[in-house]
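Chemist: turn this into a structure:
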Amino acid sequence: MKLSGLLSRSNRELPGTSGLARVDRRTGDLLRRIGPGDIAVLDQVDLDRRTAEALVAAEVVGVVNASPSISGRFPNLGPEVLVAAGIPLVDDVGTAVLRVVKEGTKLRVHEGVVYAGDREVARGVEQTAERIADALIEAKAGMAAQLEAFSANTIEFLRRERTLILDGVGVPDVVVPIKDRQVLVVAGGTRHVDGLRRLRKYIREYRPVLIGVDIGADTLFACGFKPDVIVGDPDGIGTEALRAGSEVVVPAQTDGHAPGLERIQDLGIGAVTFPATGNAEDLALLLAEAHGATLVVTVGVQAGLREFLDRGHCGSNPSTFLTRLKLGARLVDGEAVAVLHRSRVSFGVIALLVLAAVVVMVAALWVSGVGQVYVDIAVDGVRALVDQVKGWFG
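Modeler: Here you go, the predicted model:
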């Protein structure tokens, strides 16, 4: 009885969500290692949407954050994304979890408690949709302070990067011709895969220069397009996409260090560096503008107020704001292009088809000996059809 009871309890599934721990203070490094079934253990105040979307895409089963995912400074978007995807988020468990939990440990999260086996290793707050909604309402009060800080940062950034923003000094030359062409910039934002698919007709008709930013390059390649230019850290981009790109532009820090450049060299792929403090999306837009693009269409590049203040997207970095001012009316969101664009069938193609039908009909009538009267009737009918088709296409 006792033995069977022990076996019954050992075989009984424990409540909560279980998975292998992936632990890292540096969120960027963590995102490169996580995969399906993992529990991400990180330390990020004000979890941003871009990070949350990457966690969802990696199919993690849980997230444990050592810091508050919503600090109240501004309404950041990451926690909302995770909870909406059904991923448990255990929040504000303390930094000790990063030392206690080892990489690859099997964890279980249940009602805000983190277990390794039967041992409790951390405790925090499991976020729910209701908690997040209440926290975001309170956080809106912090937006005024964020905007004030942003204004000061913008002035300082413009002092440092004014020659880049105003005159394009420092923008690298690229082999791909961009002048007087339209450019499509694909980044890894919300629904960027669907957004790219909706632009297939636009791409076929206008043949824009295709610029993939970070995982946007992988998306272009996966959808059957060859990136003309790739901008971003090569360590976060697939090998096949890198090899398919005509040219790779690697963002470099102000001291000249360019993360991922070693990988490019190991793959034998040519690349140029772009020294600037802006993020990869901003650099891609500046690249297109400096080289004379007539129109820049974006997919996965968000710039609403909430996204603008979201730390992971542009947060305290004013380069996004100034870059969009620089491009002005040339910058268009891909959603708008998809709605406005319609596939236009060439009238010339229709005219050729109608003409071919006329030739076949006339030949058949003539050979059959029906006579010229019926031939004239057929020709008049086809002319009327051509006039009608011309009316359809203006």
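Chemist: every contact and neighbour count from this point should use C-alpha atoms.
Modeler: Noted.
Chemist: R50 against E80, yeah?
Modeler: No - contact criterion CA atoms under 8 Å: R50 and E80 do not qualify, at 11.7 Å.
Chemist: okay, strands next: where are they in the stretch 1-150 of the chain?
Modeler: Here the stretch 1-150 of the chain has its strands, by DSSP state E, counting those that start in this stretch, at 17-23, 38-42, 62-65, 89-91, 106-110, 113-116, 119-123, 125-126.
Chemist: out of those, flag the one nearest I215.
Modeler: Among these, strand 38-42 comes nearest to I215, with 19.8 Å by CA to CA.
Chemist: from the contact counts, what lies against the closest one?
Modeler: The contact analysis (3 or more CA pairs under 8 Å, 6 or more residues apart in numbering; DSSP states H and E) places strand 38-42 against strand 17-23, helix 27-31, strand 62-65.
Chemist: out of these, deepest packed?
Modeler: Neighbour counts (mean count of other CA atoms under 10 Å) averaged over each of those peak at strand 62-65, with a mean of 27.
Chemist: export the helices and strands packed on strand 38-42 as CSV, with columns for distance to K390.
Modeler: Below are the helices and strands packed on strand 38-42 laid out as CSV (distance: least, CA to CA, whole Å):
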stretch, distance to K390
strand 17-23, 63
helix 27-31, 55
strand 62-65, 59
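Chemist: which among those is found nearest to V193?
Modeler: Between V193 and those, the shortest gap by CA to CA is with helix 27-31, which sits at 19.0 Å.
Chemist: what packs against the closest one?
Modeler: The contact analysis (3+ CA pairs under 8 Å, 6+ apart) places helix 27-31 against strand 38-42, helix 49-57.
Chemist: tabulate the ones you listed (CSV), appending distance to R108 and mean neighbour count.
Modeler: Shown next, in CSV, are the helices and strands packed on helix 27-31 (distance: least, CA to CA, whole Å; neighbours: other CA atoms under 10 Å):
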stretch, distance to R108, mean neighbour count
strand 38-42, 9, 26
helix 49-57, 18, 20
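Chemist: how about CSV for these, with distance to Y115 added?
Modeler: What follows is the helices and strands packed on helix 27-31, written out as CSV (distance: least, CA to CA, whole Å):
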stretch, distance to Y115
strand 38-42, 12
helix 49-57, 21
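Chemist: follow-up on the earlier one: nearest to D282, out of the strands of the stretch 1-150 of the chain?
Modeler: Minimum separation from D282 across the strands of the stretch 1-150 of the chain (CA to CA) falls at strand 38-42, 26.5 Å.
Chemist: and the angle for the closest one with helix 49-57?
Modeler: If you take axes from the mean of the first three to the mean of the last three CA atoms, to 10 degrees, strand 38-42 sits at 160 degrees to helix 49-57.
Chemist: this one as well, want them side by side:
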Amino acid sequence: MNRKVVIVGAGPAGLANAFWRSIDDPAATVTVLESQQRPGGWVQTSTIDGYVCELGPQGVRPSAEFATLVAALALEDRLLPSSRAARTRWIGRGGRLLAVPMGPGGLLSTRLLSLGGKLRILREPFVRRATSDDESVSAFVARRFGAGVVPLVHAMVGGIFAGDADRLEIASAFPALARAEREHGSVMRGMRKRGHASPTTTPKLPKAALYSFRGGMSGLIDALAYALGDRIRSSCPVTSIARAPGGYLVRLRDGSAVHCNEVVLACPARVSATLVGEFDPELSRDLAEIEYASLASVYLGFRADGLPPALNGFGFLLEPGESDAVVGAICCHSVFPGHAPPGHALVRVMLGGRNHPHAVDLDDPTLIGLASDALRRYAGLRTDIGFRHVVRVRDAIPQYESGHAERLRRIEHRLSEHPGLALRGNSYRAIALPAQLARAASLGPA
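Modeler: Below is the predicted model of the structure:
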């Protein structure tokens, strides 16, 4: 039987799902419906005056999913590994930057923790397991590692989720840590055993902490879009979905409709909520309750002569109370040489997130001023800034806050009532890009 599959959303998750589906089931008719003119979601790259500016993620961490997709798309020669300098990271505290420790040896000498804080970490293997299923990230860290580590975790959570460690749920946001405690009684013990696990067989990539492409992250989107060809229908917004004999009826804004056997909703949960409300109000309600954080990014370019050391690493994150808008910064020129013109530096300053929701609404001059001040105060920048570029993404990053795991259980139960309907994307179990590129990563039976 020639099954008809409609994928709503041509972001990374939707494109990857369509790509793998077309390979694994070549007889199926796969159609990707995208509301915008260009595919890619918030994975978009703009090159301006030689500066490579990303709307979304700066790069991708190493993973089997990413390596497999790169090999399938034959993108190895366009891959850009991060530099060794990208391993150096900083935390902003008290108006200055302190280096993040590299490994256990660095933990002993770091100024980010007091002697008492370091000794408290060593007690982690002897801490009792949790009794609550929805413990917050900050509560989990304080209980297992001590209160001294919590400010660092707040900064790191800001960099990963643009979120609030007091509100994010440990079991959903960092499931590997929760699983290590549950299965081994200790995070340290669990992570050590995980490190000794047998490696899986995957295509090899050059060793690096992060990967991009020579023209930026859009290189991945362009390759997926090229492989899918006319299966992608751009500028084609979906208005609603209804149950129909043999599957579903997907209604479009132009008044037409597409009948299909399967629907994969690869759009943000809030968008999916509006599409399923006609036939499942309960599912719609749960999807609509997933919160998001908005982000603004200010790109600043300048001469690279005499850069301070803090601008020759990966970048920095600020602890709570350091700024009422700035989350942190990425040194794009240092992480991916070639993403700035020769002799120049490019820094991306991120503002907003769950703790600073007002920032995304500030005008460009205000955002540029806040970003410039942060580089001068924390990194010691003295060079004149010659390039400025501002981008904003509203509802950029889903927040796996208290009750998220229970909500997912309800969502999965509702999906079991709708054969052929599936959810895909970072709204549910993993915000990192590699998870969206996996061959099979849908929520639901489709």
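Chemist: got a TM-score for the pair?
Modeler: Once superposed, the chains reach a TM-score of 0.22 (TM-score structural alignment, normalised by the length of the first structure), with 154 aligned residues with a CA RMSD of 7.4 Å.
Chemist: leaving out sequence neighbours, find the closest residue to L122 of the second structure.
Modeler: Leaving aside its sequence neighbours, L122 of the second structure sits nearest to F145 (CA to CA, 6 or more residues apart in numbering; 7.9 Å).
Chemist: count of neighbours near that neighbour?
Modeler: Per other CA atoms under 10 Å, the neighbour tally for F145 of the second structure reads 22.
Chemist: would you confirm that L295 of the first structure contacts V185?
Modeler: No - using CA under 8 Å, L295 of the first structure makes no contact with V185, being 10.6 Å away.
Chemist: just to revisit the earlier point, from what I can see the residue nearest to L122 of the second structure touches G116, true?
Modeler: No - using CA under 8 Å as the test, F145 of the second structure is too far from G116 to be in contact (11.2 Å).
Chemist: what distance do you get for V90 of the first structure to G62 of the first structure?
Modeler: Going from V90 of the first structure to G62 of the first structure by CA to CA, to the nearest Å gives 8 Å.
Chemist: hmm, I was thinking of N11 of the first structure
Modeler: From N11 of the first structure to G62 of the first structure the distance is 23 Å (CA to CA).
Chemist: hey, where'd the strands end up in the stretch 251-394 of the first structure?
Modeler: Along the stretch 251-394 of the first structure, counting by DSSP E, counting those that start in this stretch, strands occupy 271-275, 295-299, 331-333.
Chemist: just checking, what packs against the last one?
Modeler: Pointing back at strand 331-333 of the first structure there. strand 295-299.
Chemist: what lies in contact with the strand it packs on?
Modeler: Contact with strand 295-299 of the first structure is made by 181-187, 189, 192, 195-196, 285, 288-289, 330-335, 337, as judged by CA atoms under 8 Å, 6 or more residues apart in numbering.
Chemist: change it to 7 Å
Modeler: For strand 295-299 of the first structure, the external contacting residues (CA atoms under 7 Å, 6 or more residues apart in numbering) are 182-187, 192, 195-196, 330-334.
Chemist: farthest-separated two in those?
Modeler: Those two in these that are separated most widely, counting by CA to CA, are H192 and R330, at 20.1 Å.
Chemist: who has more neighbours, the two?
Modeler: H192 (20 against 14).
Chemist: number of residues surrounding V150 of the second structure?
Modeler: 22.
Chemist: tell me the SS of it?
Modeler: Look at V150 of the second structure: counting by DSSP: H, G, I helix; E, B strand; the rest coil, its state is helix.
Chemist: correct me, but it touches R143?
Modeler: No - counting by CA atoms under 7 Å, R143 is not a contact partner of V150 of the second structure; they are 9.9 Å apart.
Chemist: just the buried residues out of the contacts of strand 295-299 of the first structure, in ChimeraX syntax.
Modeler: Selection of buried members from the contacts of strand 295-299 of the first structure for ChimeraX, criterion 16 or more other CA atoms under 10 Å:
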select :182,183,184,185,186,187,192,195,196,331,332,333,334
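Chemist: reformat the contacts of strand 295-299 of the first structure as CSV; add distance to Q146 of the first structure.
Modeler: Formatted as CSV, the contacts of strand 295-299 of the first structure follow (distance: CA to CA, whole Å):
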residue, distance to Q146 of the first structure
Q182, 35
V183, 33
L184, 31
V185, 28
V186, 28
A187, 25
H192, 28
G195, 30
L196, 32
R330, 28
L331, 26
V332, 27
D333, 25
G334, 28
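Chemist: among the contacts of strand 295-299 of the first structure, which ones are in helices?
Modeler: If you go by DSSP state H, the contacts of strand 295-299 of the first structure have 192, 195-196, 334 in helices.
Chemist: make CSV from the residues you listed and add distance to A384 of the first structure to it.
Modeler: Compiled in CSV, these are given as follows (distance: CA to CA, whole Å):
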residue, distance to A384 of the first structure
H192, 45
G195, 41
L196, 40
G334, 39
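Chemist: ok so, going back, could I get the strands of the stretch 1-150 of the first structure in JSON lines, plus columns for distance to R159 of the first structure?
Modeler: Supplementary listing: these in JSON lines, determined by distance: least, CA to CA, whole Å:
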{"stretch": "strand 17-23", "distance to R159 of the first structure": "38"}
{"stretch": "strand 38-42", "distance to R159 of the first structure": "34"}
{"stretch": "strand 62-65", "distance to R159 of the first structure": "36"}
{"stretch": "strand 89-91", "distance to R159 of the first structure": "38"}
{"stretch": "strand 106-110", "distance to R159 of the first structure": "47"}
{"stretch": "strand 113-116", "distance to R159 of the first structure": "47"}
{"stretch": "strand 119-123", "distance to R159 of the first structure": "45"}
{"stretch": "strand 125-126", "distance to R159 of the first structure": "42"}
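Chemist: which element is G92 of the second structure on?
Modeler: Using DSSP states H and E, G92 of the second structure sits within strand 89-93.
Chemist: before we move on, what about A435 of the second structure?
Modeler: Residue-wise, A435 of the second structure maps onto helix 433-436 under DSSP H and E.
Chemist: and what of Y292 of the second structure?
Modeler: Counting by DSSP H and E, Y292 of the second structure is found in strand 291-303.
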